[in-house]
Every structure is written in C-alpha cells, then in structure tokens.
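1. Curious how this folds, go ahead:
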Amino acid sequence: MSGGARVERVMLDPTCTREDADALVTHAVDHGDVAVCVPPTLFPLRHAPETLRLVTVAGYPSGKHHPLVKASEAHMAVVNGAHEVHVVLDPAYVAAGDVNAMISEIVTLREAVPSPAVLRVAPGEYGVDPDDERLRAFCRAAVTAGADMVSAGSQHEAGVMLDAVQGTPVTVASPVDLPGVARVTVPR
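-> Coordinates of the predicted model:
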C-alpha cells in the first residue's frame, strides 16, 4: 500500500446487526470501496465478494481487555474470513513505555492472527497521548513482535512512527496524508 487513498467503510456501533453488516458490504461494493470494518462478532460476513477486504477490531475501543481475550476475538474473526485485525493495545503499557508488556501482548496477538492476515496495532484510544519516546517504544515493540502495521491518530504521531519503523517491514497507517504513510479514509 502506498500513499494513495483507499476507502474503508467502518461500522463499529455496538448495536449493529448482521443485516447492517450485509448492507454495509453492499454499499461498499456499489461504491467501489476496498474494505469494510465490522465488529468481530459479525463474522463470517455473508455476500462479501473476494475482492473486498474484510477488517475487524479486537480490544476495541479501550484496549483494556485481557490479551488472551483480544487474541481469541481476533483469531475467531480470522478463522471466519477476516483479512485484517486492528487491535488497541493496553494503553497503560503504552503510557508507561513498557516495551516488554507491549511485546508480550503483540506476540500473543500475532500467534492468533497468522500471516497472511494483517495485524495492525494502535497505541490506544480515549485520551492516551503518548509522547514521542513512548511512541518510539510502541513502534519498537510492534516491529519486534511481528505486527504488520501501526496506526497513527495524527500527523505528528505518523511522523514519529514513520521515523521509528524506517527500514523495517512495518507500515504506518494514518488518517492524514504524509509521504510514505498509508492513508486510510474513513467516511463519516
């Protein structure tokens, strides 16, 4: 994936149903979108063409779930057709810069989400604002533990992450345009 735009339709409302997911798939196909993202409980997705990338989340939105629960959630989705899993790491590990705890969590997830499925990790949600050194520690953990992608929430985060993963196979994904960063467009 390069710096070009891709549209990924996202429906993570806790009340969404299987019928809502089917409608999202139809809408995505009709509009030429490349991916849909729905909760892991809605897999397998019915009527999804092979050309549509199927994405889910684990540990979403807070990241405050036991790593084995996240891994189980992610694994069941992959077994049922998910191509990519976005995981929110425990924000306490990120805030503390605890590389060993982050590596342990990501290794557990990597085992549950074997290649070619993509494992994408995020440093946290809801007010977690790690400084540059903690972002670099997060990226080191992601590289060491075998994640495929890291998610950035801002241009600043994307820049720090891009620098931290330079020369590794890990990709940075961000909602902002930056050279060398995969842009993920999420329509509202």
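2. C-alpha only now, for contacts and for neighbours.
-> Fine.
3. residues contacting the residue nearest to the spatial centre of the chain?
-> Residue closest to the mean C-alpha point of the chain, counted by C-alpha atoms, centre = their mean, is His86 at 2.2 Å. By C-alpha atoms under 8 Å, 6 or more residues apart in numbering, His86 lies in contact with 55-58, 119-122.
4. any idea how far it is from Val172?
-> 13 Å (C-alpha to C-alpha, to the nearest Å).
5. what does Pro49 give?
-> From Pro49 to Val172 the distance is 27 Å (C-alpha to C-alpha).
6. before we go on, could you also do this sequence so I can check it against the first one:
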Amino acid sequence: MTALTAETLVAHVDHTLLKPEAATADFDSLVAHAQSMGVLAVCVSPSALPLTDTGDLVVATVCGFPSGAVKSEVKAAEAARAVADGAREVDMVVNLGLIKDGAWDVVEDDIRGVVGAVAGAARDLGLPEADGPEAAVTGAAIVKVILESAALTDEEIVEACRRAEAAGAHYVKTSTGFHPAGGASAQAVALMRQTVGDRLGVKASGGIRSLEAAQQMLDAGASRLGLSGTQAILDQIAG
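-> Okay, here's the model as predicted:
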C-alpha cells in the first residue's frame, strides 16, 4: 500500500455540498475552495446550478436525491435539466424499494431513462459523446448510479451494478450519505469494483472523513471519492 499523497487525493475528489440549508454564498465558497485545493470536481444540489467561475472543475449534481423514490420520468426530466444547467455528471439514486421487490427490469429501466435523458440533453448542447467513466473531464456528460450499498445485501449490490452497466451508466456509487444504514465501506467498494471491472468507475461516498478511510476506499478500487471534508484529509496528509 502506497501512502496517499495530496496530489493523488485531489485527482480523485468530488468536493461535495449537498446540505439542504446551503445558500448561494456557500456554493460560491465551495467552488473557490475546490479550485484552491485543485480537486477534480464539485458536486452540488441541482437547484444550485448553474455554478459560476468553475474554471476547469467538473460540475456534478444529484438526481432523485436522496431517497430515489421518484417516478422515472421525473428523474429523467431532472437529469436533463441539470445537464442544460451545466452539470456534466449526474449522480442518480436507484429506487431501493424496487430492488427490495426484486423488480430488476424496472430498476434497469429507471436507470436507462436517466442515461437516455442525459445523453439527449448533451446532444442538444453539442457536447462530445461519453465514451468511458472519465468522459466528463473532456466535456461529455455521464451518469453515476447511487446504490445506497449499506442498505443492500451483497447479492443486491452485485445485481444493481450489473443492471447499471446494462442500462448504460458510467459509474456506480456507494451512498448518498443521508441513509440511516450508513455510507461507504471498503467491502462494498471492492465488491462493486469486482463486479464492474474496469468498464465502469466506482465512486465511494458517505462518511469518508479521515485519511485512513480515503486510503481504504482507493485501495479497494474506488476511482472517485465524494468528500465534504476534503481539506481536513489534506491537513492529515500534511501532518
């Protein structure tokens, strides 16, 4: 295990602000701080879009957040609007109730609807076609699927990953950070990576507040980290 450096950390970070009470000034501060730290992306609530003065930052948002219990056509419309408003990554929440029902075809269709809406909105804007997990860094628009892994069995995590891939998603993601079952775990990240191989990205998010936790997630196979306390971890690296 190679010790995590500041440069390696920031290259994997979606610096995140999803607190319901966040105001315009908070999002302005988020963007400025993200740029000063040199992180890859910022992730904000859809109502905060469009962001200004983002420079080279990738702009991500959420969809069907945080419950996922939203009609598919509403999720698709929300995702399309987010792309029109400047998002290049849309982190959608699966419908956990449908997973628990074993309605896997409906789960897949729900994801496919958002993927299609994002692709359609991107075409309308003349954006390049997404061709892989990190396509957003070239200006394309991609979809990450939030599984809420702490609320699922291992078997459900595996099948949800398979359905996300079949639906055309570009990433699978552990958690919203809002579910009482908990957030990311290295075990879930490893299982997700094992399932999707190198075909999709894996984002670990939810409760990652220490250098040790960030290191564990990356070692388990995460290609992105959703962090609200990025600076605190950088301070731990600096010692």
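7. ok so, going back, trace the residue nearest to the centre of structure 1 over to structure 2, please.
-> Alignment note: His86 of structure 1 maps to Asp91 in structure 2; criterion TM-score structural alignment.
8. Checking my notes, its match in a strand, right?
-> Yes. Residue state for Asp91 of structure 2 (DSSP: H, G, I helix; E, B strand; the rest coil) corresponds to a strand.
9. what ranges do the strands span in structure 1?
-> 5-10, 35-37, 53-58, 84-88, 118-122, 149-151, 171-174, 182-185 (DSSP state E).
10. mind checking which of the ones you listed is nearest Val165 of structure 1?
-> strand 171-174 (7.6 Å; C-alpha to C-alpha).
11. how far apart are that closest one and its match in structure 2?
-> Compared with structure 2 after the fit, strand 171-174 of structure 1 shows a mean deviation of 1.8 Å (mean C-alpha distance after the TM-score superposition for structure 1).
12. Which part of structure 2 matches that strand?
-> Using TM-score structural alignment, strand 171-174 of structure 1 pairs with 201-204 in structure 2.
13. same question, stretch 30-44 of structure 1
-> Here stretch 30-44 of structure 1 aligns to structure 2 at residues 36-50, judged by TM-score structural alignment.
14. list the contacts for the closest residue to Pro116 of structure 1 other than its chain neighbours?
-> Closest residue in space to Pro116 of structure 1, ignoring its immediate chain neighbours: His83 at 7.7 Å, by C-alpha to C-alpha, 6 or more residues apart in numbering. Shown in contact with His83 of structure 1 (C-alpha under 8 Å, 6+ apart): 53-55, 116-118.
15. and the gap between the residue of structure 1 most remote from its centre and Thr51 of structure 1?
-> When each C-alpha in structure 1 is compared with the mean C-alpha position (C-alpha atoms, centre = their mean), Asp30 comes out farthest, at 24.2 Å. Asp30 of structure 1 is 12 Å from Thr51 of structure 1, where distance means C-alpha to C-alpha.
16. Give me the longest helix you can find in structure 2.
-> When structure 2 is parsed with DSSP state H, its longest helix is helix 104-124.
17. Give me the contacts around that one.
-> Residues outside helix 104-124 of structure 2 that contact it (C-alpha under 8 Å, 6+ apart): 72-73, 75-77, 79-81, 83-84, 90, 92, 94-95, 98-99, 128-129, 140-143, 145, 160, 163-164, 166-169.
18. switch the cut-off to 7 Å
-> 72, 75-76, 79-80, 83-84, 95, 98-99, 141, 143, 163-164, 167-169 (C-alpha atoms under 7 Å, 6 or more residues apart in numbering).
19. Kindly report the same for stretch 26-39 of structure 2.
-> Identification of contacts with stretch 26-39 of structure 2 by C-alpha under 7 Å, 6+ apart yields 10-11, 13, 15, 54.
20. Compare those and tell me which is most surrounded.
-> Within these, His15 tops the neighbour count with 27 neighbours, counted by other C-alpha atoms under 10 Å.
21. Noted, bye for now.
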